[in-house]
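Visitor: missing the sequence, but the structure's below:
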C-alpha cells in the first residue's frame, strides 16, 4: 500500500517512475521507498515559477523538504491560487507546492503570523480564515518528529483601498490520509482560509479550503 501511495504522487504529477521487476523483487521495501522518493524529488525540481499559464504562476517544485520548515510567499502583488501536496509514509510528512496569481494592483497590506502564533498545536484540528476580508499570500509550517505533525501559520493580505470578499465557500476534504492532492479555487475566487485535521493512526492531515470572490475598488 505504501509503495502505491508513493507511486501516486509521481503519477498525479503527470510523470511515470519505471523500475524493473527484477529490482523490485530483490530490493528491501525501505530501499525501494527511498529510491522512489529520490526520483520524485528529481522530477519535482526545476524553475521556481512557470508563468506560461496566463497570470497563474505555478511553482514547479515543492518548496519544503520532508521534516523541513516551509516558508513560502507569493510575489508581492499575488495571492495563493493553488496547492498540491504529497505524503511520504516512511517520513510521515508532506511536501507542498503552490500556485500564485495576480490579485492586487498595488502592494497590499499584509499581516503575517510567525512562529509563536501558530494556528494549531501538534495533533490538533484547526480552522483558520483571514481577518478583514484579506486573502492568503503565504504559508509557514514546521514539522515535529515526535508528534509526526506540522504546525501552520498564514500570511494574509488585503488591498490598500476597498476590498470585500463575497460568495465564500468551504470545500469538502480534498484528500484522504496518505493521499496526494492538488486543489485550486473556482475561476475568479481566492484562497481565504484553511481547515485541517490530523489522524494519529495515519500520522497525516487532510485539508479543506475556503475560497471567496473579491470586490476591489481602486480610486
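Guide: In hand now; what should we look at? In this text, all values refer to a predicted model and were calculated from it rather than measured experimentally. Residues are numbered from 1 along each chain as shown.
Visitor: Please make it C-alpha for all contacts and neighbour counts, starting now.
Guide: OK.
Visitor: Just want to check the distance between residue 141 and residue 149.
Guide: From residue 141 across to residue 149, the span is 10 Å (CA to CA, to the nearest Å).
Visitor: another one to put next to it:
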C-alpha cells in the first residue's frame, strides 16, 4: 500500500517524503531533530550564531556592569561681594536696610545663586526735594509668607525708606518687611506698577526715574526655580504746603 501511495505522489513530494525519513530537511540543511541531537547542552551552538564572541547567553548574563557615575556636585556660590559688589548680605543671611534721613529707596540690585537658591541685595537712596527728614515712619509686619504672593504698597501717601528680609532654607524663599515714611503735606500721585524687573535666576538692577519714587513691592515665587520675581509700585510726589 505504501509503495502504491509513493508511486502516486509527484516527484517533488516523493523527495520530501524521503528527506523526512532520512532526517534531513526538505528545504536544505539538517532537520530540527538533527540540530537538537547535536546540541552539547551548553548553548554553544546557539552562541556561534548570535555573535562573533561565541559567548552563550548563559555566560553573558554573568558579566558585571559597572555602576553609573555619581552626579557632579553643584558649584559653590561666589562670595556675596563677588556676585554683587556692595551687597549688604551674604547667601541665606537676614538683613535690614534703612535710607538716611529724608531719603527714599531709588535703586534695587540683586544677584542670584542656584546652589544657595537665594539672592544677595544692594540698595541706594535719593533725596526728596523740600524734605530734610521724615518725622513719621513705621515698619510693616511680614508682607508675604514663604512661597506666598507679595503685594504691598505703603499707605497714607508714604514712601519706601527701608527693607528687612530673612531667608528660609527649607522653602528656598525670602519674606519681607518694609519701612514706610512720610512728612506732613506729602501727597503721592500718578501711581504705576512696573513690569517684572528680573527673570528666574538672573540679576536685577532697577532704578526709579528721576521724578518718580518707590511706594511698594510685589512678587511671586517659583518652587521649580527656587527664586522670586519682583516688580515695584512707583509714583510722583508733590508737597501741598500744609
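Guide: Great, that's in hand. On a predicted model such as this, the values are computed, not experimentally measured, just so you know.
Visitor: neighbour count winner among residue 141 and residue 149 of the first structure?
Guide: Between residue 141 of the first structure and residue 149, counted using other CA atoms under 10 Å, the more crowded position is residue 149 (23 against 18).
Visitor: any idea what the more buried one aligns with in the second structure?
Guide: Residue pairing (TM-score structural alignment): residue 149 of the first structure is matched to residue 173 of the second structure.
Visitor: In this structure its match contacts residue 149, no?
Guide: No. With contact defined as CA atoms under 8 Å, residue 173 of the second structure does not reach residue 149; the gap is 11.2 Å.
Visitor: shared neighbours, the two?
Guide: When CA atoms under 8 Å, 6 or more residues apart in numbering defines a contact, the residues bordering residue 173 of the second structure and residue 149 alike are residue 221.
Visitor: Around residue 24 of the first structure, how many other residues sit close by?
Guide: When neighbours are counted by other CA under 10 Å, residue 24 of the first structure registers 12.
Visitor: That one belongs to a helix?
Guide: Yes. Counting by DSSP: H, G, I helix; E, B strand; the rest coil, residue 24 of the first structure is located in a helix.
Visitor: Return the residue of the second structure aligned against it.
Guide: Match for residue 24 of the first structure (TM-score structural alignment): no aligned residue.
Visitor: which residues touch residue 24 of the first structure?
Guide: Shown in contact with residue 24 of the first structure (CA under 8 Å, 6+ apart): residue 32.
Visitor: what's the top strand by length along the second structure packed up against?
Guide: In the second structure, taking DSSP state E as the definition, the longest strand is strand 227-239. The helices and strands touching strand 227-239 of the second structure, judged by 3 or more CA pairs under 8 Å, 6 or more residues apart in numbering; DSSP states H and E, are strand 186-193, strand 213-222.
Visitor: Rebuild the ones you listed as a markdown table, extending it with mean neighbour count.
Guide: Shown next, in a markdown table, are these (neighbours: other CA atoms under 10 Å):
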| stretch | mean neighbour count |
| --- | --- |
| strand 186-193 | 14 |
| strand 213-222 | 21 |
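Visitor: Of all the ones you listed, which one is nearest residue 132 of the second structure?
Guide: strand 186-193 (12.6 Å; CA to CA).
Visitor: Where does whatever helix or strand comes next after the closest one end up in the first structure?
Guide: Toward the C-terminal end, the helix or strand that comes next after strand 186-193 of the second structure (DSSP states H and E) is strand 204-207. When the first structure is aligned by TM-score structural alignment, the counterpart of strand 204-207 of the second structure is residues 181-184.
Visitor: and the longest helix anywhere in the first structure, which residues are buried?
Guide: If you go by DSSP state H, the first structure has its longest helix at helix 29-44. The neighbour-count check on helix 29-44 of the first structure (16 or more other CA atoms under 10 Å) flags 32-33, 36-37, 40, 43-44 as buried.
Visitor: can you give me the helices in the second structure?
Guide: Under DSSP H, the second structure gives helices at 2-8, 11-22, 32-38, 44-50, 57-60, 80-83.
Visitor: so residue 97 of the second structure touches residue 164, yeah?
Guide: Yes. With contacts counted by CA under 8 Å, residue 97 of the second structure reaches residue 164, the gap being 6.3 Å.
Visitor: Not counting sequence-adjacent ones, nearest residue to the alignment partner in the first structure of residue 188 of the second structure?
Guide: Aligned by TM-score structural alignment, residue 188 of the second structure pairs with residue 165 of the first structure. In space, and not counting its chain neighbours, residue 165 of the first structure is closest to residue 214: 4.5 Å by CA to CA, 6 or more residues apart in numbering.
Visitor: if we can go back for a sec, which bit of the first structure covers the longest strand of the second structure?
Guide: Going by TM-score structural alignment, strand 227-239 of the second structure sits over residues 204-216 in the first structure.
Visitor: Now that stretch on the second structure. Mean distance?
Guide: Following the fit onto the second structure, the mean deviation recorded for stretch 204-216 of the first structure is 0.6 Å by mean CA distance after the TM-score superposition for the first structure.
Visitor: what sits up against that stretch?
Guide: Stretch 204-216 of the first structure is contacted by residues 87, 92-93, 129, 148-149, 159, 161-178, 185, 188-199 when judged by CA under 8 Å, 6+ apart.
Visitor: What is the nearest of the buried residues of helix 29-44 of the first structure to residue 153 of the first structure?
Guide: Within these, the smallest distance to residue 153 of the first structure is 24.3 Å, found for residue 44 (CA to CA).
Visitor: Look up how far residue 12 of the first structure lies from the closest one.
Guide: For residue 44 of the first structure relative to residue 12 of the first structure (CA to CA), the value is 12 Å.
Visitor: Likewise for residue 204 of the first structure?
Guide: For residue 204 of the first structure relative to residue 12 of the first structure (CA to CA), the value is 19 Å.
Visitor: Compare those two (neighbour count), which wins?
Guide: residue 204 (23 against 13).
Visitor: For the longest helix of the first structure, enumerate the helices and strands it packs against.
Guide: Against helix 29-44 of the first structure (3+ CA pairs under 8 Å, 6+ apart) you get helix 2-12.
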